[in-house]
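Undergrad: Got a predicted model here, sequence first, then my questions.
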Amino acid sequence: MFSMAALFFLFFLPKVVIVLFHGLEDMFQLFRWSWWKLTPAGEASGEVISRTRFLSQIGLYAAAVPFIGVLYGITKGRRSFRVEQVPVRAANLPAAFDGLRIVHISDMHLGSFPKDSDIVARGVDMIQAQQPDLILFTGDLVNDYADEAEPWIPLLSGLDAPLGKYSILGNHDYSDYAYWSDPAAKVANLDLLKQHHATMGFRLLLDEHVPIERNGERIGLLGCQNWGRGFQQYGDLGRTLQGTETFPFRILMTHDPTHWEAQVWGTGVDITLSGHTHGAQFGVKINGHTYSPAQWVYKHWAGLYEHEGQRLYVNRGFGFIGFPGRVGMPPEITVLELQRG
């Protein structure tokens, strides 16, 4: 039922908490010994003993918190998809696209799912239930290898939208984290992954754009290869933007949200769609606000952002990697409804 990674998180984290509290207990024991040497025997020792016993008990209770959290994240959290309804209003949106429903998904990481898992099917059913006009996927289909996607090709091929399905590549899709003794094998792996996108019915955009037409009017859909600080930068935004100036409204797909501030600001692109952060797969809600370790790393880590009329939406991800679960940061299916006005 559980992978080795799941068992590691399930049992290792609680032990870390116990060790920390036992370290505090040892400090109190040292204090007790020093106090006993400096004072008459028996003075205050009962109080110190009760403190150490108290710390041991608190340590056990505290260790139960990460155990329960990790267990929930692995068994329930990673399958509890949340649909985020996001209205996007724009005065320059052509009338034909008023009310357009875009389902935005990201970071499937299909290699993380057991082959007999029903989680992917559950997510696919929820995507289709949103009755999307357009489906957009913003990268990281796999963890490293193209064959991770193969068990899921028939399922993902069943996704359907009247205006089509489009995708881009994420940092993991290039397989830069795997060891390749033969560079040609790495190239072949990426070529196979591109073919899988096509087999599933997704038009993969590689620093290019396509027109989306509806009732005689058009908007521009742009797809840039991965660009992010700390990663090899494959994307060429200038090439992606070429020939798009005449579109009255433009949507850009780029995997890493840091690309938005670094290069997309000032281009006039109306809305950028990204993923990558996963919301760290962990979050805590306090007074209506969700806090996540992701915000220590990324300025724009989840949800909708705006800068001088340009907008960014960061999807929290469909799958998981590393920790095989999600705690307080459920997998996300985003429904963006374009509204004119």
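TA: All right, it came through fine. Numbers count the residues shown, from 1 in each chain.
Undergrad: going forward, measure contacts between C-alpha atoms and count neighbours the same way
TA: OK.
Undergrad: just checking, what packs against the longest helix seen in the chain?
TA: When the chain is parsed with DSSP state H, its longest helix is helix 4-38. Counting contacts by 3 or more C-alpha pairs under 8 Å, 6 or more residues apart in numbering; DSSP states H and E, helix 4-38 is packed against helix 45-75.
Undergrad: Beyond the helix it packs on, next helix or strand please.
TA: strand 82-90 (DSSP states H and E).
Undergrad: Next one for the comparison:
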Amino acid sequence: MLKKLKECEPDLIFITGDLINSDENEISPMLDLVKKLREIAPIYFSLGNHEIEYEKRTGIDLTEKLEKAGAKVLEEKFVDVTVKGQKFRIGGLYTVYIPEDYEVHEWGNAKEQAEFLKEMEDTERYKILLSHIPNTWMYYDTAATFDLNLIFTGHAHGGQAILPFVGGLYAPDMGYFPGRLSGVYEKGHTQVILSRGLGSNTEVIPRFNNIPEIVEVELK
């Protein structure tokens, strides 16, 4: 994986969560990987459900450890960067959905999340959001009210097992046969890039006919 990433010669590396499983006891491989990735390009990291569940289970602050390893962790935060003369705003947000009434739900305070997005969108820079779970950006109309240019997301594992002429068999929070589960989507004025990712959830079903992927995006 490191060899392939070096060949891409990236200006930025985005990780949208679930770099570990929530029941892990040893996180040094994750931190060692981040250190090696940082030698290739700056890393921006948004937390996935497995990192959040790991923190709740162990009480360990993964954000602190990831940032010491060299990643910039973004959770309801954004940073302004300039790359090759181009100005970007990069933010991160973990949520499953933002309801229209901005109620508090099990994935956070929707009002606070919406306020963060409104602050993030208030710029002339090109706006990129890292957000682990795709549901908000693909299935809920509320997302279209925020002025974001590009969203990177994951979580769906590409459907775990991909069946010919059918597609993905199962995706977390989406159930069986949920439809298209990777690629580029258009949601209003926003592009959403959904990755199949590199790993697997063997508790449900092994990964089958579902080639792991590193997503390489060229912005023009």
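TA: Nice, thanks for sending it over. As the structure is a computational prediction, the values presented were derived from the model and not from experiment.
Undergrad: Can you give the structural similarity as a TM-score?
TA: Once superposed, the chains reach a TM-score of 0.79 (TM-score structural alignment, normalised by the length of structure 2), with 204 aligned residues with a C-alpha RMSD of 2.8 Å.
Undergrad: Over in structure 2, find the residue span the longest helix of structure 1 aligns onto.
TA: Counterpart in structure 2 of helix 4-38 of structure 1, with TM-score structural alignment as the criterion, is absent.
Undergrad: list the buried ones in that helix?
TA: Burial within helix 4-38 of structure 1, assessed by neighbour count using 16 or more other C-alpha atoms under 10 Å, is assigned to 6, 9-10, 13-15, 17-19, 21-22, 24-25, 28-29, 32, 35.
Undergrad: Excluding residues flanking it in the chain, which one is nearest the residue most central in space within structure 1?
TA: Closest residue to the average C-alpha location of structure 1: His278 at 2.1 Å, with C-alpha atoms, centre = their mean. Residue nearest to His278 of structure 1 in three dimensions, not counting chain neighbours: Arg316, with 4.5 Å by C-alpha to C-alpha, 6 or more residues apart in numbering.
Undergrad: My guess is the one you found contacts Leu304. True?
TA: No. Arg316 of structure 1 lies out of contact with Leu304 (C-alpha atoms under 8 Å); the separation is 11.2 Å.
Undergrad: Kindly state which residue of structure 1 is aligned to Cys8 of structure 2.
TA: Cys8 of structure 2 maps onto Gln130 in structure 1, by TM-score structural alignment.
Undergrad: Could you find the counterpart of Leu219 of structure 2 in structure 1?
TA: Match for Leu219 of structure 2 (TM-score structural alignment): Leu338.
Undergrad: wait, I meant Gln160 of structure 2
TA: For Gln160 of structure 2, the residue aligned by TM-score structural alignment is Gln281.
Undergrad: Tell me how many other residues crowd its match.
TA: Each residue near Gln281 of structure 1 was counted by other C-alpha atoms under 10 Å, and the total is 27.
Undergrad: Against Glu332 of structure 1, how distant is it?
TA: 11 Å (C-alpha to C-alpha, to the nearest Å).
Undergrad: surely Asp160 of structure 1 meets Gln128?
TA: Yes. Here Asp160 of structure 1 reaches Gln128: they are 7.1 Å apart, a contact under C-alpha under 8 Å.
Undergrad: Compare those two and say which is more crowded by neighbours.
TA: Legend: neighbour count by other C-alpha under 10 Å for Asp160 of structure 1 and Gln128, higher for Asp160 (18 against 15).
Undergrad: Just give the closest residue to the corresponding residue of structure 2 for Asp140 of structure 1, not the sequence neighbours.
TA: Alignment note: Asp140 of structure 1 maps to Asp18 in structure 2; criterion TM-score structural alignment. Of all residues not flanking Asp18 of structure 2 in the chain, Gly48 sits nearest, at 4.8 Å (C-alpha to C-alpha, 6+ apart).
Undergrad: Share the number of residues neighbouring that neighbour, please.
TA: 26.
Undergrad: Tell me who's in contact with it.
TA: 16-19, 94, 132-133, 155 (C-alpha atoms under 8 Å, 6 or more residues apart in numbering).
Undergrad: Give the equivalent position in structure 2 for Leu204 of structure 1.
TA: Taking TM-score structural alignment as the criterion, the aligned counterpart of Leu204 of structure 1 in structure 2 is Val73.
Undergrad: does that match really touch Val34, like I thought?
TA: No. Val73 of structure 2 is not in contact with Val34 according to C-alpha under 8 Å; the separation is 11.6 Å.
Undergrad: Show me whatever sits in contact with both of those two.
TA: Leu66.
Undergrad: returning to what we had before: what's the burial count for the residue nearest to the match of Leu204 of structure 1 when sequence neighbours are not counted?
TA: Nearest residue to Val73 of structure 2, sequence neighbours excluded (C-alpha to C-alpha, 6+ apart): Phe45, at 4.6 Å. When counting by other C-alpha under 10 Å, one arrives at 25 neighbours for Phe45 of structure 2.
Undergrad: do the same with Leu5 of structure 2
TA: 16.
Undergrad: Same question for Gly154 of structure 2.
TA: Gly154 of structure 2: 24 surrounding residues under other C-alpha under 10 Å.
Undergrad: quick one, what contacts it?
TA: Gly154 of structure 2 touches 16-17, 131-134, 194-197, counting by C-alpha under 8 Å, 6+ apart.
Undergrad: what do you get for Ser167 of structure 1?
TA: 136-139, 197, 202-205, 223, 253.
Undergrad: just checking, Phe146 of structure 2 touches Met120?
TA: No. Using C-alpha under 8 Å, Phe146 of structure 2 is not in contact with Met120, being 9.3 Å away.
Undergrad: Neighbour count for the two, which is higher?
TA: Comparing Phe146 of structure 2 with Met120 by neighbour count (other C-alpha under 10 Å), the higher total belongs to Met120, at 25 against 17.
Undergrad: Does the nearest residue to that one once chain neighbours are set aside belong to a helix, a strand or coil?
TA: In this structure, Met120 of structure 2 finds its nearest non-sequential neighbour in Phe78, 6.8 Å apart by C-alpha to C-alpha, 6+ apart. Secondary structure state of Phe78 of structure 2, per DSSP: H, G, I helix; E, B strand; the rest coil, is strand.
Undergrad: what ranges do the helices span in structure 2?
TA: Using DSSP H, the helices of structure 2 run over residues 2-8, 28-38, 49-58, 62-69, 110-120, 135-139.
Undergrad: Tell me which of those sits nearest to Tyr176 of structure 2.
TA: With distances scored as C-alpha to C-alpha, the stretch of the helices of structure 2 nearest to Tyr176 of structure 2 is helix 135-139 (14.8 Å).
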